[in-house]
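> My questions concern the predicted model and sequence given below.
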Amino acid sequence: MSLVTPTAVGGPALAQERRLVTAIPGPRSRGLAERQGRAVARGVSTTMPVFAAAAGGGVVVDVDGNSLIDLGSGIAVTTVGNSAPRVVEAVTAQAAAFTHTCFMITPYEGYVAVAEQLNALTPGDHAKRTALFNSGAEAVENAVKIARAYTGKDAVVAFDHAYHGRTNLTMALTAKNQPYKSGFGPFAPEVYRAPLSYPYRDGLTGAEAARRAISTIETQVGAENLAALVIEPIQGEGGFIVPAEGFLPALVQWCHANDVVFIADEVQSGIARTGAMYASEHEGIVPDLVVTAKGVADGLPLSAVTGRAEIMDAAGPGGLGGTYGGNPLAVAAALATLETIRQDGLLDRAREIGALLLGRLRDLQARDARVGDVRGRGAMIAVELVDPVTAQPDAALAKAVAGAAHAAGVIVLTCGTYGNVLRFLPPLSISDGLLTEALDVLDDVFEEIK
């Protein structure tokens, strides 16, 4: 008998199983894809060839009745599980009360409550303030605005392989040209790039990589011109790159010595994803500003900038905000999401998932030389696929493996500057049984693709 999970309070339950009743995609999905082609701009592409009808626990059910194991969580968004019961209940109650007033016009308690919780949860015990927005990119852009207002300086440094969003400024911060930047310039000025610690590729210790990055910054930008350094503690779209130990603390120390604001973009790595509330905690760093989004509201659009009170308050009244920022439904979802993490022990669960994933994927690596690296923390794990002789990135293999997994009913995402990384972001509500079955499918796919 399959396990079941509620998709909504009082609603139907989804069997927690991989089930294929048609080929992928099925006829209804193919019909919807034809409609998409006629109605939706081609720049909005999709990874999976199926259309969702329901989701919960560790599965997504498509319009043809196929049940797919979810190792993507909508790109690290449905961390507590799709339509998690507490979230559905909270959003339903809030929708019945009011859906919008604009916090800047008529404020409401939910916004304040989320700010209080993020002030408490982000690293550091200093006085903090929070401002709420809609998307990760919007929050990153506002973090840069705040840093510039505080320091009176203009320049910003981002890193190789970075991804920070699709607005004009965050495209400038993002390293990868295709598909994010090509043809969309010119970009915001005063953005510079430094080399990241990439242990698999550069072989440097954290201290060595930090010296290299700092030398680049001091030579090409100058601390006297630099408002902020923006970095993902574990890179997301760039390939789930975990910097060598000591790299991040050295950068924080340099920033504090040179009046530079250290901004941690925790859009993908935050909110319990790595087995800590924030990935910054793994090396004990305390960012000046932390950017939160994705998993904080279980699928409703919400993001935040949280940081030192004196920095956050540098922007004057009216300098921050937005019509929908901290929408009542989104903050209700966020409060329920954070409660679910606490009540259901999901930090521990993320670490358990990480142990299972790392064990199985390292076994695969020992058998298959095309798996060059296995890395990540908690439920944010990746494998880098390479030519077994040259170690050059193999994007074609990553694409083939992901496509075969999709056809077999497993949602797997790719990423990486070179397109050669498979990433695993399962919801923390997934069962060990489903996760093991998905990895069994992956093993079979690697055996089939030679």
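Received, thanks. Numbering: from 1, shown residues only.

> can we go C-alpha only for contacts and neighbour counts from here?
Noted.

> give me every residue that touches Gly270.
Ala276, Met277, Tyr278, Ala279, Thr292, Ala293, Gly295 (Cα atoms under 8 Å, 6 or more residues apart in numbering).

> now, which of those residues lie within strands?
Thr292 (DSSP state E).

> give me the number of residues near Thr390?
By the criterion of other Cα atoms under 10 Å, Thr390 has 7 neighbours.

> this is the other structure I want to compare:
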Amino acid sequence: MPEPPDARCRRGPKSQELQARRTATVAGGVGSVLPVFTARAGGGIIEDVDGNRLIDFGSGIAVTSVGASAEAVVRRASAQLADFTHTCFMVTPYEGYVEVCEALAELTPGDHAKKSALFNSGAEAVENAVKVARSYTGRQAVVVFDHGYHGRTNLTMALTAKNMPYKHGFGPFAPEVYRVPVAYGYRWPTGAENAGAEASAQAIDMIRKQVGAENVAAIIIEPVLGEGGFIEPAKGFLPAIADFARDNGIVFVADEIQSGFCRTGQWFACEDEGVVPDLITTAKGIAGGLPLAAVTGRAEIMDAVHSGGLGGTYGGNPVACAGALGAIETMKELDLNGRARRIEEVMKGRLATMQEKYPVIGDIRGRGAMVAIELVKDPASKEPNPEAAGALAKACHAEGLLVLTCGTYGNVLRFLPPLVIGEDLLNEGLDILEQAFAGI
């Protein structure tokens, strides 16, 4: 891959030409963070069609954790392409699908018997987890949490908390979805130290009174909330909710689509407090950039669905399965959990220094290479500052650093560098971020 960027990233003539073609033929509802068109990527660098180079702190939204052109992913997917691209697993199956399910049974939390079903996207995985839970329990209600994000299909929009841009104008949504508080420590009224116990008590009380525990098929939560702002639920919250689910025959679903596969320095984020979910949904980082998703869970729950009730024409595509096996091979060989923990150490150290200089940084949070800063207008009031988030992102982009925003209030900068990024390149990106703070 090319050397790191040494000049500003500007939209060149080739990107401008492609943007004009895009405007003519691509639906306006499909947005992009930057109007530059990628030519190649890998090793933490994106190069566009005009030769501009960006340091990548986005990883395609936590997808290319092993890099955007990982050798094992390319090797395995290329070999599979030469053999066959598709048969449909529901018509004539193939070994790659089975191998991915075996790997998921090995890697996901818990030592119980597990089974998986493979799909194409995170939203499909979440939707199918609901199907499985309803089939297993014979119940209908689904409980989700403030600030949660679970996808863009009709059901997963209902599960998602944020209106704009995910839900606005797209209703009516699927019924029997109930939302309860999450332990957002930075914004909890009585302080972060109380958030875990108080939020879990409130959530459980609301479920009992407003839904009835006996009516709940599934409780679904991201162990680290992604689009909502990289919120780590305060300690004790996840175990309390998982215990409540177990005691009431409710399927506890960990949505690890953004936080899974070494992203937080563990294979899965729910391992941090020893939570073992009944079902776990995965996608994004699973296959090195190829479209693949999974629902993995207790064998007796997964087997509750009648034959033919789960599937999809492209689910578990053989090329994507080969990519997943290459990605998992890379994660193991390079100890990407260890790499993620080192990225956290470097990033949080640098960000803490910035916070001392710039009080607009209200909070630094996240684990591994899933780190964010929440920006506020005043540290005392904690009033959200989305304007600062937008200005910082724009300044970083201009200087050759790709960063993403998120958060219910639009005031969070999130950092998702590839786990294979070099430390020099990581620090160079943080230098650009610090310069951006100095300029706003």
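Nice, I can see it. From a predicted model like this one, the values you see are computed outputs, not experimental measurements.

> so Thr219 of the first structure sits in a helix?
Yes. Under DSSP: H, G, I helix; E, B strand; the rest coil, Thr219 of the first structure sits within a helix.

> that older thread, is it possible to get TSV of the contacts of Gly270 of the first structure that adds distance to Leu169 of the first structure?
Below are these laid out as TSV (distance: Cα to Cα, whole Å):
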residue	distance to Leu169 of the first structure
Ala276	29
Met277	27
Tyr278	24
Ala279	24
Thr292	18
Ala293	17
Gly295	23
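
> Inside helices: which ones of the contacts of Gly270 of the first structure?
For the contacts of Gly270 of the first structure, not one is inside helices, with DSSP state H as the criterion.

> which of the contacts of Gly270 of the first structure are the two that sit furthest away from each other?
Pairwise distances across the contacts of Gly270 of the first structure (Cα to Cα) peak at 15.3 Å, for the pair Ala276 and Ala293.

> between those two, who's got more neighbours?
Ala293 (32 against 20).

> got the residue ranges for the strands in the stretch 151-300 of the first structure?
155-159, 191-194, 226-231, 261-265, 289-292 (DSSP state E, counting those that start in this stretch).

> Tell me the gap between the fourth one and the middle of its chain.
If I follow you right, that is strand 261-265 of the first structure. 16 Å (Cα atoms, centre = their mean, to the nearest Å).

> Tell me the residues of the second structure aligned with that strand.
The alignment of strand 261-265 of the first structure onto the second structure (TM-score structural alignment) covers residues 251-255.

> quick check: longest helix of the second structure.
Longest helix in the second structure, counting by DSSP H: helix 336-357.

> Regarding the closest residue in space to Thr296 of the second structure that isn't next to it in sequence, what is its secondary structure?
Nearest in space to Thr296 of the second structure, with sequence neighbours left out and distances taken as Cα to Cα, 6 or more residues apart in numbering, is Ser116 at 4.2 Å. Following three-state DSSP, the label given to Ser116 of the second structure is strand.

> Was I right to think Ser116 of the second structure contacts Glu106?
No. Judged on Cα atoms under 8 Å, Ser116 of the second structure makes no contact with Glu106 at a distance of 11.4 Å.

> Show me what Leu375 of the second structure aligns to in the first structure.
With TM-score structural alignment as the criterion, Leu375 of the second structure matches Leu385.

> right, I mislabeled it, should have said Glu127 of the second structure
By TM-score structural alignment, Glu127 of the second structure lines up with Glu141.

> separation between that match and Glu218 of the first structure?
23 Å (Cα to Cα, to the nearest Å).

> Look at those two and report which has more neighbours.
Higher neighbour count among Glu141 of the first structure and Glu218: Glu141, with 19 against 13, using other Cα under 10 Å.

> Can you name every helix or strand that the helix or strand harbouring that one contacts?
Using DSSP states H and E, Glu141 of the first structure maps to helix 136-151. Applying 3 or more Cα pairs under 8 Å, 6 or more residues apart in numbering; DSSP states H and E, we find helix 136-151 of the first structure packed against helix 168-173, strand 226-231, strand 261-265, strand 289-292, strand 303-308, helix 309-312.

> Check how far it sits from its aligned residues in the second structure, on average.
Mean deviation of helix 136-151 of the first structure relative to the second structure after superposition (mean Cα distance after the TM-score superposition for the first structure): 0.2 Å.

> Taking strand 303-308 as reference, get the angle to that helix.
Counting by axes from the mean of the first three to the mean of the last three Cα atoms, to 10 degrees, helix 136-151 of the first structure lies at 30 degrees to strand 303-308.

> who's in contact with the residue nearest in space to the middle of the first structure?
Residue closest to the mean C-alpha point of the first structure, counted by Cα atoms, centre = their mean, is Gln268 at 1.8 Å. Residues in contact with Gln268 of the first structure (Cα under 8 Å, 6+ apart) are Ile75, Ala76, Gly236, Ala293, Lys294, Gly295.
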